[in-house]
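J.: I would like to see how this sequence folds:
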Amino acid sequence: MGRILAFDYGEKRTGLAVTDELQIIASGLTTVATKKIFSFLTDYLKNETVELFIVGEPKQLNSKESESEQFIKPFIQKLKTTFPKIPIKRVDERFTSKIAFESMIQSGMKKKKRQNKALIDEISATLILQTYLQNK
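T.: I've put the predicted structure just below:
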């Protein structure tokens, strides 16, 4: 069994989360500058078997596409062409950034560390992946 890799895609940064090989636990992996995401993935996939990509799907409260979807669709297309053997699924990511920030507060994280947007992106990717695992 391979891992599942989730993305919280952003124009500047992309948060990544991954499962264990049994696909039971979602863990934050890292945050990568979006312009370097494909070189990161190429290196990562040399050492790890990934059987599924999960990409967050931002939606508005009325369930319509978010404006950021215009940036995510080209990313998904490039993901498909660059790694054609790995299927892609989408997961609703509404409120993940807010939930990530709230979880940082509840865990007692200091204000300085909570301002780290890269960490919020990584936690958001983990929440997206956890949502997928729970609904699987």
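J.: alpha carbons only for contacts and neighbour counts from here, please
T.: Fine.
J.: now for the longest helix along the chain, which elements pack on it?
T.: Longest helix in the chain, counting residues (DSSP state H): helix 117-135. Using 3 or more CA pairs under 8 Å, 6 or more residues apart in numbering; DSSP states H and E, the elements in contact with helix 117-135 are strand 3-8, strand 13-19, strand 26-33, strand 50-57, strand 88-92, helix 96-106.
J.: list of residues touching the third one?
T.: To tie it back to what came earlier, the one meant is strand 26-33. 12-20, 40, 118-119, 121-123, 125-126, 129-130 (CA atoms under 8 Å, 6 or more residues apart in numbering).
J.: now the other sequence, so there's something to compare against:
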Amino acid sequence: MARLLAIDYGTKRIGIAVTDELQIIASGLTTVATKDIYKFLKTYTSTEQVELFLVGEPKQMNNEASESEVSIAKFLVTLEKTFPKIPIKRVDERFTSKMAFQTMIDSGLNKGQRKNKALVDEISATIILQSYLYNQ
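T.: Take a look at the predicted model:
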């Protein structure tokens, strides 16, 4: 089996999480500068089989798309062109940043460590991936 790869898109950083090959466990992988994402994904997919990209879908409380959806839509077009054989699914990502921050508190990270936005993005991607696995 191939891995599932989750993406928490941001204009500065992108959090990445992956499953194990059996698609049971979601784990944070890294955070990548947005400008470097395609290079990172090309390198990663050259060494690991990826079955599906899961991209966070930010929505407002009234279920309408958030302002960041414009940037994500452009990203999705290029992602699909760059990796035409890997399907893309969207996953509702409401509250993932808050859940990631709470996870950091629950894990005992101090205030300085909790200010690490890259770690928040990575944990958010993991939550997106875990949510998808749970709902399958």
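J.: what's the TM-score here?
T.: The TM-score (TM-score structural alignment, normalised by the length of structure 1) is 0.99; 136 aligned residues with a CA RMSD of 0.4 Å.
J.: can you flag the buried ones in the contacts of strand 26-33 of structure 1?
T.: Buried subset of these (neighbour count, 16 or more other CA atoms under 10 Å): 13-19, 118-119, 121-123, 125-126, 129-130.
J.: please name the residues that touch the closest residue to Lys12 of structure 2 other than its chain neighbours.
T.: Using CA to CA, 6 or more residues apart in numbering and skipping residues adjacent in sequence, the residue nearest Lys12 of structure 2 is Thr34, 5.4 Å away. For Thr34 of structure 2, the contacting residues are Tyr9, Gly10, Thr11, Lys12, Arg13, Ile14, by CA under 8 Å, 6+ apart.
J.: hmm, which two among the residues you listed are most spread apart?
T.: Tyr9 and Lys12 (8.6 Å; CA to CA).
J.: tell me the residues of structure 2 aligned with stretch 73-86 of structure 1.
T.: Under TM-score structural alignment, stretch 73-86 of structure 1 corresponds to residues 73-86 of structure 2.
J.: can you tell me what sits against that stretch?
T.: For stretch 73-86 of structure 2, using CA under 8 Å, 6+ apart, the contacting residues are Tyr38, Val50, Glu51, Leu52, Phe53, Pro87, Ile88.
J.: what is the nearest of those residues to Asn62 of structure 2?
T.: Ile88 (24.1 Å).
J.: thinking again about what came up before, including distance to Thr96 of structure 2, could the contacts of Thr34 of structure 2 go into CSV?
T.: Shown next, in CSV, are these (distance: CA to CA, whole Å):
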residue, distance to Thr96 of structure 2
Tyr9, 12
Gly10, 13
Thr11, 17
Lys12, 17
Arg13, 15
Ile14, 14
